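A.B. asks: structure, please.
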Amino acid sequence: MNTLKYLLGTGFYSGLTPKAPGTAGSFVALLIVFGIVYAQIHSLLIIFIISSGLLSLWVASYFEEEFGKDPQIMVIDEWAGQGLTFAAISFTGDLLTNVTLLITGFILFRFFDILKPLGINKVQKAKGGFGILGDDLLAGLFALICLKTLIFTWPNLFGMN
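C.D. replies: This is a model prediction of the structure:
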């Protein structure tokens, strides 16, 4: 059972990257989101976010017992937050526009997840899996709000006229 938790919690080992495991895990999540966007199955994105979140809660105690508080190698929580960044984004079907949206959302999510402004740091201090997951979901929500604002303010930047 612990082998399965390790596999899932590390985002299929993407969290084992020696430098910036959270960024590596977020990038793997971005690739999954790209596949979902490309397939144009928006409901699958919601399933991805919910399942990543629930898996985070399931594996969190194992990771904290084995590796300490909010271990960097656990990146399944980044998957949920990275997915949430795109939950309310209308993708166009145009590859260049969609890739621009995905890259922008990725950068915004990493900004909020790394710097933890606007109370994200306080959420991270919650006990157990809720702190581990909560800060990433809040970072994803802030990234989503910023991405929607950018789309609304500068639609030409994203090829949306």
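A.B. asks: drop to CA atoms for contacts and neighbour counts, all remaining ones
C.D. replies: OK.
A.B. asks: so who does the residue positioned nearest the centre of the chain touch?
C.D. replies: Centroid-nearest residue in the chain, with C-alpha atoms, centre = their mean: Gln82, separated by 1.9 Å. Neighbouring residues of Gln82 by C-alpha atoms under 8 Å, 6 or more residues apart in numbering: Ser26, Ala29, Leu30, Phe106, Phe109, Asp136, Gly140.
A.B. asks: tell me how far it lies from Ile76.
C.D. replies: Going from Gln82 to Ile76 by C-alpha to C-alpha, to the nearest Å gives 10 Å.
A.B. asks: another one to check against the first:
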Amino acid sequence: MRLIKEKVITDENAKVDMFSNLFASCFYIGYFPKASGTFGSLFGVLFFLFDDFKRPEILLPSIIICFIAGIYTSKVMMKRFGDDPSVVVIDEVVGMWITVMVYLFFSKGEYGIYTLILLFFFFRFFDIVKIQPAKFYDNSKTAFGVMMDDVIAGIYAGLSAFALVYIASVIITHT
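C.D. replies: Predicted structure coming up:
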């Protein structure tokens, strides 16, 4: 478990098309020298500043499209940067979106800025710790695995955050 991964080019001759580079790195956020995964997750949070993005008919297709495109672009980036390259942060964006989607599903669509902050920290925790099966996908060294370990982390984060908020609200209302 490394919080800061060094950006290493493993194959100088491998070509990366502009779309794959822009998409997988989320407009070069992945090239930040430190904490690119954290900044990628924050980029994912920014979408929820627009109320319409939380609507299922917008959020779910966005997740599916970016997940599929993330697999393709991650595979391209892996040829140049090796397994699970730190320049690829689209997986963090998708994982963050899944975190919010899972939370919204159970909370009936309610959240505020403090909830988004909580969801962000829960996602970063589960993304870094990699509880099974996330660790399995992380170790698979495939483009699908790059994306899938963050999907699992997002599910864990959304469920855990909802449980915490629910338990806290029950305790507060019964005191």
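A.B. asks: can you pull the TM-score for these?
C.D. replies: Between these two chains, after superposing, the TM-score reads 0.86 (TM-score structural alignment, normalised by the length of structure 1); 153 aligned residues with a C-alpha RMSD of 2.2 Å.
A.B. asks: if we can go back for a sec, what do we get in structure 2 for the residue nearest to the centre of structure 1?
C.D. replies: Correspondence of Gln82 of structure 1 to structure 2, assessed by TM-score structural alignment: Met96.
A.B. asks: next helix or strand past whichever strand or helix holds its match?
C.D. replies: Element membership for Met96 of structure 2, per DSSP states H and E: helix 90-107. As assigned by DSSP H and E, the chain's next helix or strand after helix 90-107 of structure 2 is helix 113-129.
A.B. asks: what's that next one aligned against in structure 1?
C.D. replies: Using TM-score structural alignment, the residues of structure 1 aligned to helix 113-129 of structure 2 are 99-115.
A.B. asks: and that stretch, what's buried?
C.D. replies: Val99, Leu101, Leu102, Thr104, Gly105, Phe106, Leu108, Phe109, Arg110, Phe111, Phe112, Asp113 (16 or more other C-alpha atoms under 10 Å).
A.B. asks: now do stretch 52-62 of structure 1
C.D. replies: Buried residues in stretch 52-62 of structure 1, counted by 16+ other C-alpha under 10 Å: Ser52, Gly53, Leu54, Leu55, Ser56, Leu57, Val59, Ala60, Ser61, Tyr62.
A.B. asks: in structure 2, which residues correspond to it?
C.D. replies: Using TM-score structural alignment, stretch 52-62 of structure 1 corresponds to residues 66-76 of structure 2.
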